[in-house]
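Novice: How does the following fold in three dimensions:
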Amino acid sequence: MKNRFLKLTLIFAAAVSCFTACETSDFADINANPNEPNEPVVGSLLANAESAVDAYLGATTPNLYVQYLSNGQYDEESRYQTLNWDTNYWYGILNDLQRIIDLNTNEETKASVAAGNASNNNQIAVATILRVYLFHGMTDRWGYLPYSEALSGLNTQYPKYDSQEAIYNGLLAELDMALNMIEGGAGPNGDYLFDSNMARWEKFGQTLKMVMALRLSAANPTLGAQKFNEALGNTISSNAENFVYPYLAEETNDNPWEDRFLAPSFRRDYLVSDVFVNELIGSGDGSNPEDPRLPQMAEPAFNSGTFVGAPYGKSNSATDDYSFISEDIIFNQTAPLYMFTYSEVLFARAEAAELGWTSEDAATLYEEAIMASMDQWGVAEDAAMAYVAANSYNGLESIGYEKWVALYMQGYEAWAEWRRMKAMGYEKELTAPDDLLSNATGIPNRQGYSATAPSLNEANYNAAVDAQGPDNLDTVLWIFE
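Specialist: As a prediction, the model looks like this:
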């Protein structure tokens, strides 16, 4: 009996202990995965956002818009087949950057996200500068976009589309704020673009500001001149400072052009266009082109051993008859793609001087810009000087042509600058193919919103189209009017 009582007592005590423990347990943790952090790692958010720069720089279509390239057998891309372009991916990236900014400004999280990382100010500055860079590229593609009410989650499920003018004004204000926030010390974790070097981020922001300012030359030259002069003297000052996307010699992080021509795609779809090749041959011939950059930018055709451009807007299935992009790009996993270059800055300064925005000498800057482009492409100095001597400065039309050449393979940047200079009246003249798709009537002036945009945010989409113009490839954006 005594033993039985003892056993019952122990069982009761165990039950009480169990129920007591259950009362104090936190069942909210029952579905928590111990291998996944509950708070986002800001370094991972930044690294993911920076990876989007690759998608922007490596895009094929804008290089066809400005006729650097021609298609091989399948010519639809050079005839503007694609009307609708997805914005959702880019807003996902912008949300990552906004999350970094929010975590660094929220009083409950700012201390923890700065621990073992850059200062709150430097994290905010980097996220904001990259946000401006990406948003700037977006509005130059689509025009009106959700901006002031975007990135607020469920608080604003149907954000309005802001005008391009409002977006430019907002982005320039954001950029100034970010540049003023930069302080001493290291940059944030996860930054593989500029290795957490805040001096590089500051120079990148100032260069971006100069480029954005010049983009206003037709739409708002007063503001453009003001912002241009604020950036003048603070931008990159040599080819050693060019801003590039750093690729690696591995399949998951290598140059996208190499992926197209070798693994995993193994396709030979992209040839150098006859428009570009013929211009650079100039007064020379297919063996000895006038412009010494052509042998650095392209390969001689396999069958003839000379430089031959593929007819633009045509099906070119006999690919060995034509020149391909330089093997230094298409067969090189680590070949860089350029965000901004010293030659672009010099051409911008030359144009600003000619427009009366600065007191610099346009002719001198023009020559320096060509020399910088030659050096960027590995041309010998004597050959570069001979070309400059034979192609002296002759006003804004000279800049329009030479800048088009210098921006080779910088697709979206080249397309934006070509449209801007077209609005100014001194672009390199280009002619669209005869047989166009997507109801285009000429070289695209913009890209259409995603096919789901009308149904996802109908009222605001319709308001944007009413204000900006039809959602097609022909509507001219405010910045390029």
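Novice: Please count neighbours and contacts with C-alpha atoms only from this point.
Specialist: OK.
Novice: Can you classify residue 339 by secondary structure?
Specialist: strand (DSSP: H, G, I helix; E, B strand; the rest coil).
Novice: isn't residue 372 right up against residue 342?
Specialist: Yes - counting by CA atoms under 8 Å, residue 372 does reach residue 342; the two are 6.6 Å apart.
Novice: Could you also give me the structure for this next sequence, so I can compare it with the first?
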Amino acid sequence: MKNLYIKTIVVFLLGQLLVSSCNDFLDVNKDPTKVKAEDVNLEALLPTVLEATSESHYEAMNAASCATHQIDQYFGYYTEFTLTSNWSRAYLECLNTLSVMEEKATEKEAPHYLGIVRILQALNLGLVTDTWEDAPLAEALAGSNNITPAYDTQQKIYQAIFDYLSEAEEYLKVQESTYPPDNDDMIYGGDLKKWENLLHALKARYMLHLYHKGQFTASDILSEVDLGFTSNEDNFQLAYNEVNLNPLHSDVALANETGNFTVTHGKYFVDLLNGAIYSVVDPRLPIIADKGASTEYHGLASYDPSTPASTTDLTRDTWYAKENSPIIMMSYSELKFIEAEMALETDPARANKAYLEGITAHMNMLEVEGSEIEDYLNNPSVDLGLSIDLEHIMKEKYIALFLNFEVWNDMRRLKYDPKIFRGFEEPDYGGRSEPAARALYPVSEQNRNATNLSSHIREFTQAMWKDLD
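Specialist: You can find the predicted model right below:
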């Protein structure tokens, strides 16, 4: 039930009031007029935390997609970013609410809720550490008892992610529960099998992040792939509607219509699809980008004034910016490209098959015409057979994961290698030629928790632990 609509906006409005009142190390103010999350049931908390998790992915992908040139900013290329609102959301709205849910699910002996909680804790921790690296974990949710928590290393956070996913698997395996999730699960409608598929897909993703560090083998990752998503129906995505609008629609498409231009497609992204870098023209381009009255597709490169003027926009007619389009946090396509990369060295036939399936899944999601899909897949520059290579796998993954934070993880993990990301040009970040490696910690956190934070501060272009060989 991946497209299960939000039952009512009231649930969300209530949920936001509940979560905003929670004590946390980031906010110890109390408002006696607001209901506490501790006083709300699981059925109200789950949709709230799912919406907050989706919003976190949306905010994170805005910055990450600029770093990977999937999108660019009309008002000039960034030099660095902090994602301050996401730091607060991660702890106040996501992890804090999940902690309350954990307590309630334990009290009610609701193992299936506990399984979902563990998966969402892993996913939100992953987004935190992949954005800033080290972060509070062990002391993060003590509320007013500790407003200056110690920071844990990224290595410890990744271990916690895998521990949470393993625990989730055990909880979801429990056969009976007197308190199961149902329509409050706005993504899978209480379908535990789909949650199980997600946890294995997430294991494959996070194992891939550490693959080059020697912590996992290709066989380890492929074992999780085999237990993960089986089709687009398993995509972990939150669907929106005409009442609760897709934020890309409300924040970008509608803003652009009124002249408040924000972001649009990056030149590199458009050039991958319009034939400028590869010889094939991709049928997904007119579905993803609107060129208006222009005759050609040109993306924006605000860091290079010598490039042609941008002709594309993310309008309400483009697939990702429709009012009811989902925010996709993990997709079947992503998992197939993970399979392709991990099978490449030992089984190129499997790698090519998974690669083609990843392309097909994304095109089916966008509702590309069947004949156009067939023509594209049959192009010799697309179907490489046993000659499949990492460059083409990552090119297609980059396209299929448009506006997904995971693309930035791939580029950092692979060192922005121009032999893999053909045609990618890294702009100058105020005199620094190295690529974007992390978000900077919010100034508010530097002021509030400087003693614990100081030893963890790194340069914007300094690679994270997970990306070091």
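Novice: where does the TM-score land?
Specialist: The TM-score (TM-score structural alignment, normalised by the length of structure 2) is 0.80; 421 aligned residues with a CA RMSD of 3.2 Å.
Novice: about what we covered before: between residue 372 and residue 342 of structure 1, what contacts are shared?
Specialist: Here residue 372 of structure 1 and residue 342 share the contacting residues 238-239, scored by CA atoms under 8 Å, 6 or more residues apart in numbering.
Novice: quick one: secondary structure of the aligned partner of residue 184 of structure 2 in structure 1?
Specialist: By TM-score structural alignment, residue 184 of structure 2 lines up with residue 190 in structure 1. Classification of residue 190 of structure 1 using three-state DSSP returns coil.
Novice: Would you mind confirming that residue 190 of structure 1 makes contact with residue 49?
Specialist: No - under the criterion of CA under 8 Å, residue 190 of structure 1 makes no contact with residue 49, lying 9.8 Å away.
Novice: neighbour-wise, which of those two wins?
Specialist: Remark: of residue 190 of structure 1 and residue 49, residue 49 carries more neighbours, 23 against 20, as counted by other CA atoms under 10 Å.
Novice: what's the average distance of the host helix or strand of the more buried one to structure 2?
Specialist: Residue 49 of structure 1 is part of helix 42-57 when elements are defined by DSSP states H and E. Helix 42-57 of structure 1 differs from its equivalent in structure 2 by a mean of 2.1 Å after superposition (mean CA distance after the TM-score superposition for structure 1).
Novice: Mind listing what's buried along that helix?
Specialist: 42-43, 45-50, 52-54, 56-57 (16 or more other CA atoms under 10 Å).
Novice: Quick check: which helices or strands does it pack against?
Specialist: helix 88-105, helix 120-142, strand 337-340, helix 411-424 (3 or more CA pairs under 8 Å, 6 or more residues apart in numbering; DSSP states H and E).
Novice: Contacts only, for the residue nearest the centre of structure 1.
Specialist: For structure 1, the residue sitting closest to the mean C-alpha position, by CA atoms, centre = their mean, is residue 56 at 4.2 Å. By CA under 8 Å, 6+ apart, the residues touching residue 56 of structure 1 are residue 412.
Novice: What does it correspond to in structure 2?
Specialist: Under the alignment by TM-score structural alignment, residue 56 of structure 1 pairs with residue 56 in structure 2.
Novice: ok now do the match of residue 184 of structure 2, which residues does it touch?
Specialist: Here residue 190 of structure 1 is in contact with 42-47, 196 (CA under 8 Å, 6+ apart).
Novice: Chain neighbours aside, what residue packs nearest to it?
Specialist: residue 43 (4.1 Å; CA to CA, 6 or more residues apart in numbering).
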